[in-house]
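**Student:** Have a look at this prediction, sequence included:
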Amino acid sequence: MSGGLEIEIPRGERGRIRVFSLSMSKDEAENLELGRALGKAPDDPSRVEVFPVSNLEGLGLAGYLIEGCGVAESQIAPDRSRLDALDGHVMLLFSRAFPEGDVTLHPEPALTLIGTYDEVRPAPPSAPVESQSAAPYTGAPKPSPRDTRAASRRAGALFFVLVMLLVVVVAVLVL
């Protein structure tokens, strides 16, 4: 633990991305031990991305945050030049890396927090749909297999009775 920066991830935090610049060699960045670097190992390491900014050629880090991570462009705008000027490796720490929250991180000095951004959440539907077709259990109910078998037995019995009556009628006429 370092005596420097502390980062609180409160219980219930969702949809936040913390962007760090990594001041270390390529080899150190590619073999980064997250528990040591952050002061606590993430519960879900798949929610931490470490990569060279050069991988984003043409898109840039700001573009990746907007297009790839769903951050609003208005949040990125004040930091765009700083984000696009980064080189070397960066780390994206998603709040889902610590799903339970209530975590205090103590990043090592080689990690510089560039910014914290919120993923855009879709707006909830404005009003529920209130048409008859949207109502649950509309339409004719499907009969149960037991009811289907019973109806088949009744139809078979009726057919049998009609055939037997026809046989009796023909037998009486022939005699």
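**Tutor:** Perfect, thanks for sending it. Numbers count the residues shown, from 1 in each chain.

**Student:** hey, let's count contacts and neighbours off CA atoms from now on
**Tutor:** Noted.

**Student:** just so I have it, where are all the helices in this structure?
**Tutor:** According to DSSP state H, the chain carries its helices in the segments 26-30, 34-38, 60-63, 73-76, 80-85, 145-174.

**Student:** For Ala97, which of the ones you listed is the nearest?
**Tutor:** Closest approach to Ala97 among the helices of the chain is made by helix 34-38 (11.0 Å; C-alpha to C-alpha).

**Student:** Packing partners of that closest one?
**Tutor:** Contact here means 3 or more C-alpha pairs under 8 Å, 6 or more residues apart in numbering; DSSP states H and E; on that basis helix 34-38 packs against no helix or strand.

**Student:** and the comparison structure, right after this:
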Amino acid sequence: MSDRMDIRESDAGIVRVFHLDLPPEAIERFTVQAGTGEWPLLYGLGAKKLSASFIDVVRIRDLEDMPLTSYLHQAHGIPEDQLRDNAGQLNRLRGHVLILPSQAFAHTAQSLTIRTPLRWVGTFQEIRPTRAKAPLRSKSARGSIGGGRASARSGPGLPIVKLALAAMATVVILGIAAVYLAGG
């Protein structure tokens, strides 16, 4: 049996959770891309492209007393109210889960065909940061970024800094030489 899931190139803030029905000794071989390019996880998802740095494989036992729902809330920013409806199912899972945030799909549109040993558990929306309601009005907020000329208040220029560093290095070298000559 397989589930189909469409991933849009513009997906952002979406977290997909899968249960991995494999013995513990087979998890790493399934989820980590081999040096030969073989990657069973890619095939199990039916994916075209994955970004390994965003894949989160969690051994439930490692969470100890923390329920999976708390982990998803704290580590992946999923609001508790979204998790509440699936809390029983999520917190009863054993073994390993695979957590794939939108970034794991490398901004690549693709249709997934989920196959055993993966079982889709749920799709959740991350907490979206709130935007500032009013524009910032402080003097520092009106500054410019790069490209402009430095003002007289911006501090010493690069040549002065280089001279100061060279002078300090000379003093240190002379001090070391004096200690060496006095002792030898």
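**Tutor:** Nice, I can see it. Values in this document were obtained by computation on a predicted structure and should not be read as measured data.

**Student:** Same list (the helices of structure 1) but as CSV, adding mean neighbour count.
**Tutor:** Below are the helices of structure 1 laid out as CSV (neighbours: other C-alpha atoms under 10 Å):
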stretch, mean neighbour count
helix 26-30, 13
helix 34-38, 17
helix 60-63, 21
helix 73-76, 15
helix 80-85, 15
helix 145-174, 11
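
**Student:** mind giving me a markdown table with these and columns for distance to Glu6 of structure 1?
**Tutor:** As requested, these are exported to a markdown table (distance: least, C-alpha to C-alpha, whole Å):
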| stretch | distance to Glu6 of structure 1 |
| --- | --- |
| helix 26-30 | 21 |
| helix 34-38 | 10 |
| helix 60-63 | 24 |
| helix 73-76 | 23 |
| helix 80-85 | 22 |
| helix 145-174 | 63 |
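
**Student:** mind checking which of those helices is nearest Gly3 of structure 1?
**Tutor:** Nearest to Gly3 of structure 1 among the helices of structure 1 is helix 34-38 (12.6 Å), distances taken as C-alpha to C-alpha.

**Student:** The closest one aligns to what range in structure 2?
**Tutor:** Aligning helix 34-38 of structure 1 against structure 2 (TM-score structural alignment) gives residues 41-45.

**Student:** likewise stretch 66-85 of structure 1?
**Tutor:** Counting by TM-score structural alignment, stretch 66-85 of structure 1 lines up with residues 73-92 of structure 2.

**Student:** and the most centrally placed residue in structure 2, what does it touch?
**Tutor:** Geometric centre of structure 2, nearest residue: Phe54, 5.7 Å, by C-alpha atoms, centre = their mean. Phe54 of structure 2 sits next to 100-101, 103-104 when contact means C-alpha atoms under 8 Å, 6 or more residues apart in numbering.

**Student:** farthest pair in those residues?
**Tutor:** Leu100 and Gln103 (7.8 Å).

**Student:** how far away is Gly13 of structure 2 from Ala87 of structure 2?
**Tutor:** 20 Å (C-alpha to C-alpha, to the nearest Å).

**Student:** What of Leu98 of structure 2?
**Tutor:** Following C-alpha to C-alpha, the distance that separates Leu98 of structure 2 from Ala87 of structure 2 is 16 Å.

**Student:** now swap in Asp6 of structure 2 and tell me
**Tutor:** Asp6 of structure 2 sits 25 Å away from Ala87 of structure 2, going by C-alpha to C-alpha.

**Student:** next one: Ile78 of structure 2
**Tutor:** Ile78 of structure 2 sits 12 Å away from Ala87 of structure 2, going by C-alpha to C-alpha.

**Student:** ok, now Arg153 of structure 2?
**Tutor:** Distance check for Arg153 of structure 2 against Ala87 of structure 2: by C-alpha to C-alpha, it reads 57 Å.

**Student:** what's the answer for Asp81 of structure 2, then?
**Tutor:** 10 Å.

**Student:** now His96 of structure 2
**Tutor:** Counting by C-alpha to C-alpha, the gap from His96 of structure 2 to Ala87 of structure 2 is 16 Å.
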